[in-house]
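Novice: Give me coordinates for this.
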Amino acid sequence: MYNQSSKRKGRDGMIIPKSIEELAGYAEKGKNVFFFTADWCGDCSFIKPQMPEIEAAFPQFQFIQVDRDEYIDVAAEWNIFGIPSFVVVNDGEEMGRLVNKNRKTKDEIAGFLQRVEG
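Specialist: The predicted structure follows:
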């Protein structure tokens, strides 16, 4: 079981899991948006500066940054074959995904999260 008090946050405020166990804990409990990214990804670098605004607009979600290279097995299991990608999970149940190889815009991500919220 992961320790909530050990949350590591990135510069943009997103939670960055320290272990596969911690990542699994977030997938099992809570309303979470998993943001799959990588340091070398140009399209990821394009959207990262806008993520704090997206997070602020959707406080009902907890945002988890997942390094695709560090968690390559998780990315494969979740069928994440293009980044940046977003998967919304609520208490272990996938609610929606924005997964493709295209550059994402702030408006596209916001629209996706609004649709998932219903």
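Novice: from here on, contacts and neighbour counts on C-alpha atoms
Specialist: OK.
Novice: what's the lengthiest helix in the chain packed up against?
Specialist: Among all segments of the chain classified by DSSP state H, the helix with the greatest residue count is helix 106-117. Taking 3 or more C-alpha pairs under 8 Å, 6 or more residues apart in numbering; DSSP states H and E as the contact definition, the neighbouring helices and strands of helix 106-117 are helix 51-57, strand 93-98.
Novice: Now the second one, please; I'll put the structures next to each other:
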Amino acid sequence: MAVLTITKDNFDSEVMQSDKPVLLDFWATWCGPCRMVSPIVDEIAEERGDIKVGKINIDEQMDLAQQFGVMSIPTLIVMKDGQIANKSVGAVPKDSILALL
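Specialist: Below is the predicted model:
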């Protein structure tokens, strides 16, 4: 499944009302570690049809970043049934991201 670009406009429909777990990647263009994690997140999106994967650019979606208390990036958050199920901060390997799910 393709990676979704999550904004405050589609957050409710794509994340809160999702019947699948959602992996959210909070990132920014200027963040080096984010550029390391991004291809891994893309790979997971292609491999796993049982989850949704969304990316949130914190520079464009400051409200969502504040709502989730994102202080450092990359931050990965897994949402299940509208609730935070898991969270990871910093660049982590693929197996660590999969373990969040």
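Novice: Kindly provide the TM-score of these chains.
Specialist: Here the superposed chains carry a TM-score of 0.83, computed using TM-score structural alignment, normalised by the length of structure 2; 99 aligned residues with a C-alpha RMSD of 1.9 Å.
Novice: I'd like the helices and strands packed on helix 106-117 of structure 1 as JSON lines, with mean neighbour count appended.
Specialist: Rendered in JSON lines, the data for these read as follows (neighbours: other C-alpha atoms under 10 Å):
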{"stretch": "helix 51-57", "mean neighbour count": "15"}
{"stretch": "strand 93-98", "mean neighbour count": "16"}
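Novice: Out of the ones you listed, the one nearest residue 85 of structure 1 is which?
Specialist: For these, proximity to residue 85 of structure 1 was assessed by C-alpha to C-alpha; strand 93-98 is nearest, at 5.7 Å.
Novice: Could you dump the helices and strands packed on helix 106-117 of structure 1 into CSV with distance to residue 81 of structure 1 added?
Specialist: Output for those, formatted as CSV (distance: least, C-alpha to C-alpha, whole Å):
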stretch, distance to residue 81 of structure 1
helix 51-57, 21
strand 93-98, 11
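Novice: Which of those sits closest to residue 29 of structure 1?
Specialist: strand 93-98 (9.3 Å).
Novice: how far out from the middle of the chain is the closest one?
Specialist: Centroid separation for strand 93-98 of structure 1 versus its chain: 11 Å, with C-alpha atoms, centre = their mean, to the nearest Å.
Novice: if we look at that strand, which residues are touching it?
Specialist: Residues from elsewhere that reach strand 93-98 of structure 1 (C-alpha atoms under 8 Å, 6 or more residues apart in numbering): 28, 85-89, 109, 112, 116.
Novice: Just the buried residues from these, in PyMOL please.
Specialist: Typed into PyMOL, the next command selects the buried ones out of these (criterion: 16 or more other C-alpha atoms under 10 Å):
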select buried, resi 85+86+87+88+89+109+112
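Novice: out of the contacts of strand 93-98 of structure 1, who's nearest residue 38 of structure 1?
Specialist: Using C-alpha to C-alpha, residue 85 is the member of these that lies nearest residue 38 of structure 1, at 10.5 Å.
Novice: what residue of structure 2 matches up with the closest one?
Specialist: Following TM-score structural alignment, the counterpart assigned to residue 85 of structure 1 within structure 2 is residue 75.
Novice: Tell me if I'm right that that match and residue 28 touch.
Specialist: No: at 10.5 Å, residue 75 of structure 2 and residue 28 do not qualify as touching, with contact defined as C-alpha atoms under 8 Å.
Novice: hmm, back to that, state the pair within the contacts of strand 93-98 of structure 1 that is farthest apart.
Specialist: Of all pairs drawn from those, the one with the longest distance (C-alpha to C-alpha) is 28 and 109, at 22.6 Å.
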